[in-house]
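**Q** Generate coordinates for the sequence data below:
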Amino acid sequence: MLTMSLKHSSILINLIIPVPNVSICIPTYNRAQILPYAVNSVLNQTYGDFELLICDDASPDNTAEVVAQWDDPRIRYIRHPQNIKRSRNMRSGYEAAQGQYFIKFDDDDALTPTFLERTVAVMESQPDVDFVCTDHWVINARNERDQAATAVNSAKWGKDRLAEAVIDDLLKETFVRQSLQVGSTLFRKDCLRTVDFMRFEADGCEDFDLLVRLAAVGKTGFFIPEKLMEYRFHGGQTSLKQDIHFLSAKIFCLESYRFPERPELETIRFAKLAGLKQVLAMRLIEKGEAQRGRQLIQELAALGPLSSKAKLGQLLSYLPLRLRQLAFQGFRQLRPEDYSERVRNAAG
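**A** Prediction:
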């Protein structure tokens, strides 16, 4: 295994081994215990012409020691001396990648053994295809595949109706249905350069943003309905701070898009924006930022009648913070558990 700085890695690596065909990036932070599952899924690929970039965002745990266990020249360990945050850590792998094909997936997920073999074959046989996406399994904290949750997930995002073919109306699939996932997608690196990969402002929803922007500039996607990747649901809920960060990033994305030749998508975009702003307003009110929450609700009111949920949020914003938070917690407990929560709670 080679350990080196990002600055000198690409020069030194070319002196030692040939340039790989595929670059695989696993950004990681403080997940030394779970990282081996992801890494071993790459090393067990039936297609071997790849480099694996493990991008460590200054993890305080023993990630470096865990990575040192692998003696494989295809592994390049990039450890940042200081935490540079999620999006920049991902980008460090993209910028260091030498292969003509590129995939990034999270440190708690995994590829099935034939992922590269199947996706590279499509790329090699169809030069007009810019990226290949596959369906995926849902796994829990014990690395167990959940058949029922996988089926529900595929149906929820419309993956179960996509055939093995070039994706028709890629913009609708990425923006409206959100059927595709970056972690189960192999890209030509040239197509990622067209949109300059991921935007820092989209941190938290950068996968969605990347796919929409690729579709908007006319790139071609191909879908393989086989489940060739494993996506993990595990214990723990997102915090209010994380929710607010994600919602703010997604609002940034939607406000930046324009679909002048697709008026039906513009209508959907405005509706999505209104829905996101309503949810963000509720989260802000729950967190204690009542003024910001009420301001968002006022903006929504200027566009049309408020929903009953928005009206309720407006009323709750005038309660003392503790009572307000108890009310939100009570409403959340009344909501039925969905399939993702079931998987998380079963093995969290």
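
**Q** C-alpha from now on. contacts and neighbour counts both.
**A** OK.

**Q** so what's Asp190 up against?
**A** Neighbouring residues of Asp190 by C-alpha atoms under 8 Å, 6 or more residues apart in numbering: Gln100.

**Q** element containing it?
**A** Here Asp190, judged by DSSP states H and E, is contained in helix 189-194.

**Q** C-terminal to that helix, what's the next element?
**A** Using DSSP H and E, the first helix or strand after helix 189-194 is helix 206-216.

**Q** immediately after that next one, which helix or strand?
**A** Heading C-terminal from helix 206-216, the first helix or strand you meet, by DSSP H and E, is strand 221-232.

**Q** Can you spell out which helices and strands pack onto that following strand?
**A** strand 110-111, strand 131-139, strand 165-166 (3 or more C-alpha pairs under 8 Å, 6 or more residues apart in numbering; DSSP states H and E).

**Q** name the helices or strands packed onto the last one?
**A** Right, the one you point to is strand 165-166. On a contact count with 3+ C-alpha pairs under 8 Å, 6+ apart, strand 165-166 meets strand 221-232.

**Q** One more: the second one?
**A** If you count contacts as 3+ C-alpha pairs under 8 Å, 6+ apart, strand 131-139 packs onto helix 115-125, helix 147-156, strand 185-188, strand 221-232.

**Q** Which of the ones you listed has the highest mean neighbour count?
**A** Comparing the helices and strands packed on strand 131-139 by mean neighbour count (mean count of other C-alpha atoms under 10 Å), strand 185-188 comes out on top with a mean of 24.

**Q** so how far is that one from its chain's centroid?
**A** 14 Å (C-alpha atoms, centre = their mean, to the nearest Å).

**Q** what do you get for stretch 138-145?
**A** With C-alpha atoms, centre = their mean, you get 18 Å for stretch 138-145.

**Q** Give me the buried positions along that stretch.
**A** 138-141, 143, 145 (16 or more other C-alpha atoms under 10 Å).

**Q** To compare against the first, here's the next sequence to fold:
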Amino acid sequence: MSLSQECQQPLVSVIIPTYNRPDYLKQAIASAIKQTYRNIEIIVSDNCSTENTQAIVASFEDLRIRFWRHEQNVGMLANQQHAFKMARGKYVASLHDDDIWNEDFLAKLVPILEANSELILAFCDQYIIDANSIINDPGTEKNTRGYKRDKLAKGIHQPFSKIGLIDKSIPTAASCVIRNNVIDWDSIPPEVGGMWDLYLTYLCCISGYGAYYYPERLTRYRAHEQTDTMLSGSRDMQAKIRKAKSEMFCYQVFMEDDRLQQFRVYFQQKWLEANTTLGIGLLRSEQIAVARPYFWQALTKQKFNVRTLVALSLSFTPHFFANKLIELSK
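**A** Below you'll find the predicted structure:
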């Protein structure tokens, strides 16, 4: 493509928030630079890493890269939001610092949005890779089926609240291009935390625009030991507590939105499940008195639930046996 043709393409802002993953970050940036769609800016927002992230960025010698480093750790969500607010592109696409894009990711999705101004986003399927960037074929198939992308029709979906918030088919954080000027990035509250991608999907769903599904695996999502779901011990428990709090906040918002009332029962059930998960996390962290109200709330607002009832019972069990039983219930 000639330089004049590249300039005629709309600018796409590639958002890469990062924190202490230098080796993975190199791969992520490289995959952005290698995009066959050339008119991009790459925004690397460093959350006060102890590693020399700026040196990694500089090593690419690509003028399309914009680098920002926070002077202190501001948290994952604030770092992500700051990068989004730096974006100057007509479209934005989030690329985690441990994920990778195929070279034609943007080239296949951006023209779809350009051709239809009534679309807010275009998304695709994804591969699952391990810590060594090797594709996990069984994991990939499980991921596609689990999020029902194997049965999702190619093309426009409008409305798309069900596929976005119920089936969670839209991988907003890694395999999606979004129309930038529709989203108010300041409207994502801090309570969203690690569920920012689901909340962003919610904002897109209620925008009145449509979504387009491109049924091809154009990105590579990394599952490895540094993700929240792969942590162990106390770090694992704190991650689960944070996630449960974020889920409770999100599903509360969704429940109260009149535009989503047809899914209210589902959102309430997810909110109640998050109450129980939070209670179990607090119980395992020995915050017994704090945990019990979440169990009571979950029990009084739903039909009989074994998981919640067992967890509440454990909160009245002698400390030693309670810890043993909780370990067995993982």
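
**Q** Compare the helices and strands packed on strand 221-232 of structure 1 and give me the one nearest Met282 of structure 1.
**A** strand 131-139 (29.6 Å; C-alpha to C-alpha).

**Q** Neighbours of Cys253 of structure 1, how many?
**A** By other C-alpha atoms under 10 Å, 22 other residues sit near Cys253 of structure 1.

**Q** what do we get in structure 2 for it?
**A** Mapped onto structure 2 by TM-score structural alignment, Cys253 of structure 1 lines up with Cys250.

**Q** Just to check, its match is in contact with Asp197?
**A** No. Applying C-alpha atoms under 8 Å as the test, Cys250 of structure 2 and Asp197 come out as separate, 10.7 Å apart.

**Q** And Thr300 of structure 2, what's its match in structure 1?
**A** Counting by TM-score structural alignment, Thr300 of structure 2 lines up with Ala302 in structure 1.

**Q** which SSE is its match in?
**A** Going by DSSP H and E, Ala302 of structure 1 is part of helix 290-303.

**Q** tell me the average deviation of that helix from structure 2 after fitting.
**A** On superposition with structure 2, the mean distance recorded for helix 290-303 of structure 1 (mean C-alpha distance after the TM-score superposition for structure 1) is 1.6 Å.

**Q** Against which helices or strands is that helix packed?
**A** Helix 290-303 of structure 1 packs on helix 263-287, helix 308-316, going by 3+ C-alpha pairs under 8 Å, 6+ apart.

**Q** residues making contact with the shortest one?
**A** Read it as helix 308-316 of structure 1. Residues outside helix 308-316 of structure 1 that contact it (C-alpha under 8 Å, 6+ apart) are 278, 281-282, 285, 293-294, 297, 324.

**Q** how much space between the most centrally placed residue in structure 2 and Gln261 of structure 2?
**A** Centroid-nearest residue in structure 2: Asp197, 3.8 Å away (criterion: C-alpha atoms, centre = their mean). For Asp197 of structure 2, the distance to Gln261 of structure 2 equals 21 Å [C-alpha to C-alpha, to the nearest Å].

**Q** can you check Glu103 of structure 2 too?
**A** Taking C-alpha to C-alpha, one finds Glu103 of structure 2 at 40 Å from Gln261 of structure 2.

**Q** of the two, who's got more company?
**A** Glu103 (18 against 13).

**Q** dump the residue contacts of the alignment partner in structure 1 of the more buried one.
**A** By TM-score structural alignment, Glu103 of structure 2 lines up with Pro113 in structure 1. By C-alpha under 8 Å, 6+ apart, the residues touching Pro113 of structure 1 are 41-42, 44-46, 228.

**Q** What's the PyMOL syntax to select whichever of these are buried?
**A** Remark: buried members of those, expressed as a PyMOL selection using 16+ other C-alpha under 10 Å:
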select buried, resi 41+42+45+228
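
**Q** how many neighbours does Asn19 of structure 2 have?
**A** I think there's a mix-up here, since residue 19 of structure 2 is Tyr and not Asn. 19.

**Q** Quickly note the distance from it to Gln80 of structure 2.
**A** 11 Å.

**Q** just Pro22 of structure 2 next, same as before
**A** Counting by C-alpha to C-alpha - Pro22 of structure 2 and Gln80 of structure 2 are separated by 17 Å.

**Q** the more surrounded of the two?
**A** Gln80 (23 against 19).

**Q** The more buried one contacts Ile43, doesn't it?
**A** No. Look at Gln80 of structure 2 against Ile43 with C-alpha under 8 Å: they stay out of range, at 10.3 Å.

**Q** Mind listing the shared neighbours of the two?
**A** Contact with both Gln80 of structure 2 and Ile43 is made by residues 15-17, according to C-alpha under 8 Å, 6+ apart.

**Q** Mind putting these into JSON lines with secondary structure?
**A** Listed next are those as JSON lines, based on DSSP: H, G, I helix; E, B strand; the rest coil:
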{"residue": "Ile15", "secondary structure": "strand"}
{"residue": "Ile16", "secondary structure": "strand"}
{"residue": "Pro17", "secondary structure": "strand"}
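
**Q** ok, these vs Met86 of structure 2, which is closest?
**A** Ile15 (9.1 Å).

**Q** Report the separation between the closest residue to Tyr202 of structure 2 other than its chain neighbours and Tyr199 of structure 2.
**A** Excluding the flanking residues, the one nearest Tyr202 of structure 2 by C-alpha to C-alpha, 6 or more residues apart in numbering is Leu165, at 6.8 Å. From Leu165 of structure 2 across to Tyr199 of structure 2, the span is 9 Å (C-alpha to C-alpha).
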